[in-house]
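>>> sequence first, predicted coordinates after that:
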Amino acid sequence: MDDSPAPPDDLEYLNAPGTRITYRVRQRRADHTAWLGLALHLPAFLLSSALVVAMALALDAWLGVPVWLPASLWAASGILAFHRPAERLLARHALHLHLPLPAELDTLAPVWREVTARAGVDGNRYELWVEDSDDLNALAAAGHIVAVTRRALQDLPTSRLAAVLAHELGHHTSGHSWSALLGWWYAIPGRLVWRGLVRMKPRLLRTARGVSGTALGLLVVLVGYLGFATLKATYGLPLLLLALPYLTAAVGRRAELRADAHAARLGFGQPLALTLHERLAEQSAASGTVKQPGLAARLLSHHPDHRTRIHHLRPYL
């Protein structure tokens, strides 16, 4: 950290009366972390597609529904994830957000206009939301959702609130939000099947207890043989699936650092670093009572630790 004075708590709004704001022609793009995230979701998409095709074949056999119809509807369903009414349902029921109250909007709206004006982005393309949480956090989701927690709205000075919003805007303009949403959306069938298997686990264990040891041993040998044959035929590629959670988390951490850099390039590096220092101090104060995450947990985290984020912000301070 340098010894320069902290930024003021209030901002000079670029969108004051008579101020011209120029919007960039391309207000969104997809950086390499967005494309890497989509690529890492490909196995889940293929599994979900196989499940949908199996369901389509069953419908064709039972009801005569053409196989291409449910498969095509499934492939095109991702568009719904960016439909404004569908996004609002996602915000309210999945993310548990609410639209800002008038007093909250009076605080959020001018800061959001400042951030988007500096970025050359039309802020009206996005919707501001609030999460009833005592955590100091914010999020960007779907194609147009930008949310802050109640505590961030109440406790953060104006410049730091702007830095947090600039970070979330970076997720949108770099494509991180929409790529994560598509990966989540097209993995829904696979997740539903997995949850069903987890719920059936006690019943399967009870059934296994009633099976003779010989039959159970033959089943284990058969499954092991099929697994070995699959690995041999595919040159061990399925083993890469074990690394997917770690690779996905690494891409997520990279996306967070790029969003930090986006905020810093807009002039919010110092207030963002101060906010991270505050979070780090809170964590240090609680470290005596809270068990620190192990190596595996850190590798599976989609957010880099605050020290790493502050280190990467140093060139912008």
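Cool, the structure landed. Numbering: from 1, shown residues only.
>>> contacts and neighbour counts: CA atoms only from here.
Noted.
>>> quick one: the strands in the stretch 101-250 of the chain, in order.
Ranges of strands in the stretch 101-250 of the chain, per DSSP state E, counting those that start in this stretch, are 127-131, 138-141, 145-149.
>>> can you tell me which of those is nearest to V164?
Go through those one by one with Cα to Cα and the one that ends up closest to V164 is strand 138-141, at 7.0 Å.
>>> same for the closest one, what does it pack against?
strand 145-149, helix 158-173, helix 176-186 (3 or more Cα pairs under 8 Å, 6 or more residues apart in numbering; DSSP states H and E).
>>> circling back to that earlier point, turn the strands of the stretch 101-250 of the chain into TSV, including mean neighbour count and distance to G294.
As requested, the strands of the stretch 101-250 of the chain are exported to TSV (neighbours: other Cα atoms under 10 Å; distance: least, Cα to Cα, whole Å):
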stretch	mean neighbour count	distance to G294
strand 127-131	22	29
strand 138-141	21	25
strand 145-149	23	27
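>>> isn't A86 up against S77?
No - contact status for A86 versus S77: not in contact, 11.2 Å apart, counting by Cα atoms under 8 Å.
>>> just give the number of residues close to W74.
When counting by other Cα atoms under 10 Å, one arrives at 15 neighbours for W74.
>>> thinking again about what came up before, looking at the helices and strands packed on strand 138-141, which is buried most?
Among the helices and strands packed on strand 138-141, the stretch with the highest mean neighbour count (mean count of other Cα atoms under 10 Å) is helix 158-173, at a mean of 25.
>>> and here's the other structure:
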Amino acid sequence: MTQPPPEYPEPPEYPTQTGQPSVPPQYPQQQQPPAYPQQPAYPQQQQPPAYPQQPAYPQQQQPPTYPQQQPSYPQQQPPAHPQPSYSQQQQPPAYPGQQPPAYPGLSQPPAYPQAAPTYPGAAAPIPPQYAQSPPQAPPSAPGAAAAADDPAHPHHISTEARRVHLSNQQRRTDATAVGNLLLYVPNFLCSLCVVGLVSALFGDLAFVVILLWIASGALVFHRPTESALARRLLHLRHPTPQERAKIEPVWREVTARAGVEGRNYELWVEDSDGLNAVAAAGHIVGVTRFAMNELPNGELAAVMAHELGHHVGGHAWSGLLGYWYALPGRLAWRFLKAFSTFVFRVSKAFGCFGVVFVVLFIGGIAMATISTLYGLPLLILGVPYALAAVGRRAELRADEHAAALGFAPMLAAVLGKLHQQEQQAEAQATAQNGGVPVEESALSKLLSSHPDYYTRLHHLQPYLQPQQPR
């Protein structure tokens, strides 16, 4: 008889009835099996933990205050500016009426270069990059020396482009230009004699050589020749793009006031630390680097208006033309002077007899020349003094031209700076002379091409005095 297989005990059932069955050892009593690791079960009344990236704020709670850089502010108050330490001379700019501007709605932060993040219902904190920004420089105190490029400088002028009304007469030849040409006539005749003697070496072409020399005066108005003259003799150069951007608006303002076509002239720069300017040939206006960088644009305009006065009055071209035609005579004079010095030194080797012979020989030639030309060569001795007097008069005319354009106060300031430079030069010369002042002779004063400071300032007084209402 076959025995039935043994019956295995059935596994205990989980509590579904009133009885308490045995619990499997792997589970604690009355404990649910663990959920999946990815989603642990939480009690029904427990909220998940807050993540650090997104803190939960209560509905009625303000955002936490930030330490130092971001203090908490009232809900309807604009954020205060950073509180850097200001000195007594540097105070932050005040709001109109000493109150912050009214914002639409609740509040509005001040305008920053970039918009700062805001919280709903609260004022926006100031970003740290703005908290460390330095305050703006306050306006200069009254009486303080303003920088040359400061628009608040009393001699700063507006150089905005505007309509230009050109005058019918762009240039003229005033009395000083005509007098300058007349005074160069003796030098021209001496140069003509020199050129005639040299042209004799060419035989039949002597007359052609003389005509070519006379026609060469037109080179004064030739632009390439002017450029070579500016570079070689005057040591000028073309301005850089940065320099041109600075002086061209000033020059445009000067020519606009004068009614002159400014493009007819060329602007040049001299690499010098002195205050100076030059008007040469027919189209050259040059200023020094010091005048361009250190003077306010109003004073620079006064200097350029002065040089424009030399061009408009004909002083520049007449002076250069007279100098050109007098050049052969000057070269011949220098040659004769050097030759006479050489002969005189050689004659010393023969004793007193040789010296007397050379003196009599040179003196005889000089007397014969004077008597032949009716004493005309004697006029050459007085020409430099007369030319200097005419040059001083031309400077006063150019000053009047600049003052008539409205630059009289600026020009007076420039003259004062020139006078200070002259005084400094005199002080240096006195120090080098052992403390003894160097006296200028009367003849050297007569040869000066510019009037003294007080004379020029005296002629500017009618333009500096306020106009009386009629």
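That came through fine. Since the structure is predicted, the reported quantities are computational estimates derived from the model, not experimental observations.
>>> re the thing from before, okay if I get the strands of the stretch 101-250 of structure 1 as CSV plus distance to L237 of structure 1?
Formatted as CSV, these follow (distance: least, Cα to Cα, whole Å):
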stretch, distance to L237 of structure 1
strand 127-131, 41
strand 138-141, 32
strand 145-149, 37
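>>> nearest to L42 of structure 1, of those strands?
The closest approach between L42 of structure 1 and any of the strands of the stretch 101-250 of structure 1, judged by Cα to Cα, belongs to strand 138-141 at 20.0 Å.
>>> which bit of structure 2 covers the closest one?
Structural correspondence for strand 138-141 of structure 1: residues 277-280 of structure 2, per TM-score structural alignment.
>>> tell me the SS of S158 of structure 2?
Assigned with DSSP: H, G, I helix; E, B strand; the rest coil, S158 of structure 2 falls in the coil class.
>>> mind putting the helices and strands packed on strand 138-141 of structure 1 in JSON lines, distance to V290 of structure 1 included?
Supplementary listing: these in JSON lines, determined by distance: least, Cα to Cα, whole Å:
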{"stretch": "strand 145-149", "distance to V290 of structure 1": "22"}
{"stretch": "helix 158-173", "distance to V290 of structure 1": "26"}
{"stretch": "helix 176-186", "distance to V290 of structure 1": "30"}
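>>> how about V193 of structure 1, what's its partner in structure 2?
Using TM-score structural alignment, the equivalent of V193 of structure 1 in structure 2 is A332.
>>> nearest spatial neighbour of that match, chain-adjacent residues omitted?
Closest residue to A332 of structure 2 apart from its sequence neighbours, by Cα to Cα, 6 or more residues apart in numbering: V194 at 7.1 Å.
>>> the one you found -> structure 1?
Under the alignment by TM-score structural alignment, V194 of structure 2 pairs with L51 in structure 1.
>>> what of V312 of structure 2?
So, by TM-score structural alignment, V312 of structure 2 is matched to T173.
>>> that match and Q27 touch, don't they?
Yes - when contacts are counted by Cα under 8 Å, T173 of structure 1 is listed as touching Q27 (6.3 Å).
>>> if we can go back for a sec, tell me if I'm right that the residue nearest to A332 of structure 2 and P328 touch.
Yes - in this structure, V194 of structure 2 is within contact of P328 by Cα under 8 Å, at 6.6 Å.
>>> looking at the two now, which is surrounded by more residues?
It is P328, of V194 of structure 2 and P328, that has more neighbours when counted by other Cα under 10 Å, with 20 against 17.
>>> which residue, neighbours along the chain excluded, lies closest to that one?
S191 (4.9 Å).
>>> figure out the helix or strand that that neighbour lives in.
S191 of structure 2 belongs to helix 185-199 when assigned by DSSP states H and E.
>>> mean shift of that helix relative to structure 1?
In the superposition with structure 1, the aligned residues lie an average of 1.0 Å away from helix 185-199 of structure 2, counting by mean Cα distance after the TM-score superposition for structure 1.
>>> if you count neighbours, what's buried in that helix?
By neighbour count with 16 or more other Cα atoms under 10 Å, helix 185-199 of structure 2 contains the buried residues V185, P186, N187, F188, L189, C190, S191, L192, V194, V195, S199.
>>> not counting sequence-adjacent ones, nearest residue to the second one?
Leaving out its chain neighbours, the residue that sits closest to P186 of structure 2 by Cα to Cα, 6+ apart is I380, at 6.4 Å.
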